[in-house]
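Asker: Requesting a structural model of the entry that follows:
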Amino acid sequence: MLAALSRKPIASAGRLGSGPALGPQSPARLTDIDMDHCGRLLDHVHLRVSDLAASRRFYRAALEAIGRLEAFGEAEGCFFADEFYVDKAEGRVSHVHLAFQARSEDEVRRFHAMTLSAGGRDHGGPGPRHYHPGYYAAFVLDPDGNNIEAVYHGPTQRSADSVEVTRL
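Answerer: Next up, the predicted model:
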């Protein structure tokens, strides 16, 4: 997440941006980290939930709010969207903070309203955050208590809307 939120180039391995080296005494600030490359680190996120139907309603609303419902799919015992996969836990459920990218402040507000209507609990209404200039977000707890966020980083230009992978 840090690499996706920053603005300065990475100086070298073990250092983030032109800021301090990472270590227990010198935490990185989000403005000290590169924002040139996003979407290269994670292959997928897998949530294990207690109530698959309740989670399906919640995440379907979340994806619809940010204009990504076309990515939603489901199969027996699970649902998914791009790199996001959800199934029913046999034991313990997942506990994560997950942030969806929004393309506008309106999408963030829509995300907050629609996920609350779909069973979410408010965890921080839409508004600017101090993480970096332009950071606008809303937070909702999903049916299992995961901290789910929609964030808009301000106006940007992407090199592509999505990455297409062809299996060889």
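Asker: drop to CA atoms for contacts and neighbour counts, all remaining ones
Answerer: Noted.
Asker: Tell me which residues touch Asp87, please.
Answerer: Listed by C-alpha atoms under 8 Å, 6 or more residues apart in numbering, the contact partners of Asp87 are His46, Leu47, Arg48, Val49, Leu52, Gly77, Cys78, Phe79.
Asker: To compare with the earlier structure, here is another sequence to fold:
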Amino acid sequence: MIDHTGIVVTDLKKARRFYDAIAEALGLQTIDNGTEAFLFGKSAQEPIPYLWIGTTRPSYWIEGSRAGINQMHVAFQARDQAMVHAFYEAALANGGMDNGAPGPRQGAGEYFGAFVLDPDGNNIEACARGAASKS
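Answerer: Okay, the predicted model is just below:
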């Protein structure tokens, strides 16, 4: 199970606009984490798991690493198809780019998802599984 993960972005203001919008669509929150980062998760009261998003160069990066060089994929759970659609529309309206419109995915079983690229090219997804994928 994931405790946390993180991505480095080039423009914190652009990233915050994008992640604030998809957080609202997914019933999640963004939480301030200093002047160079913020957290994306359930809430300040339930902070873990979270996605750290910031402009600081992580100490564990190997030489030559930079924001956007290694595309990351993060998938967030959605309650139903409507939430997947809301995520997709919020992302596109706030600096995201289409990377797979909402719909079922071949070979994934009962699955309904949408893919967008954030302002730095990371692949961000929202998906509903099982019975939720049909509603």
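Asker: Redo the contacts of Asp87 of structure 1 as a markdown table? Include neighbour count.
Answerer: A markdown table is the format used below for those (neighbours: other C-alpha atoms under 10 Å):
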| residue | neighbour count |
| --- | --- |
| His46 | 12 |
| Leu47 | 18 |
| Arg48 | 20 |
| Val49 | 25 |
| Leu52 | 18 |
| Gly77 | 10 |
| Cys78 | 15 |
| Phe79 | 20 |
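Asker: Strands - which of those residues land there?
Answerer: His46, Leu47, Arg48, Val49, Cys78, Phe79 (DSSP state E).
Asker: mind checking the SS state of Arg109 of structure 1?
Answerer: helix (DSSP: H, G, I helix; E, B strand; the rest coil).
Asker: Now check Ala18 of structure 2 against structure 1: what is it aligned to?
Answerer: No Ala there; residue 18 of structure 2 is Phe. In structure 1, the residue paired with Phe18 of structure 2 according to TM-score structural alignment is Phe58.
Asker: thought its match was touching Gly119?
Answerer: Yes: with contact defined as C-alpha atoms under 8 Å, Phe58 of structure 1 counts as touching Gly119 (6.2 Å).
Asker: Look at those two and report which has more neighbours.
Answerer: Phe58 (21 against 18; other C-alpha atoms under 10 Å).
Asker: residues in contact with that one?
Answerer: Thr115, Ala118, Gly119, Gly120, Asp142, Pro143.
Asker: can you pull out the strands in structure 2?
Answerer: Going by DSSP E, structure 2 shows strands at 4-8, 29-32, 37-41, 50-54, 73-77, 97-104, 111-117, 123-129.
Asker: Tabulate those strands (CSV), appending distance to Phe87 of structure 2.
Answerer: Putting the strands of structure 2 into CSV (distance: least, C-alpha to C-alpha, whole Å) gives the following:
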stretch, distance to Phe87 of structure 2
strand 4-8, 19
strand 29-32, 13
strand 37-41, 14
strand 50-54, 16
strand 73-77, 10
strand 97-104, 9
strand 111-117, 8
strand 123-129, 7
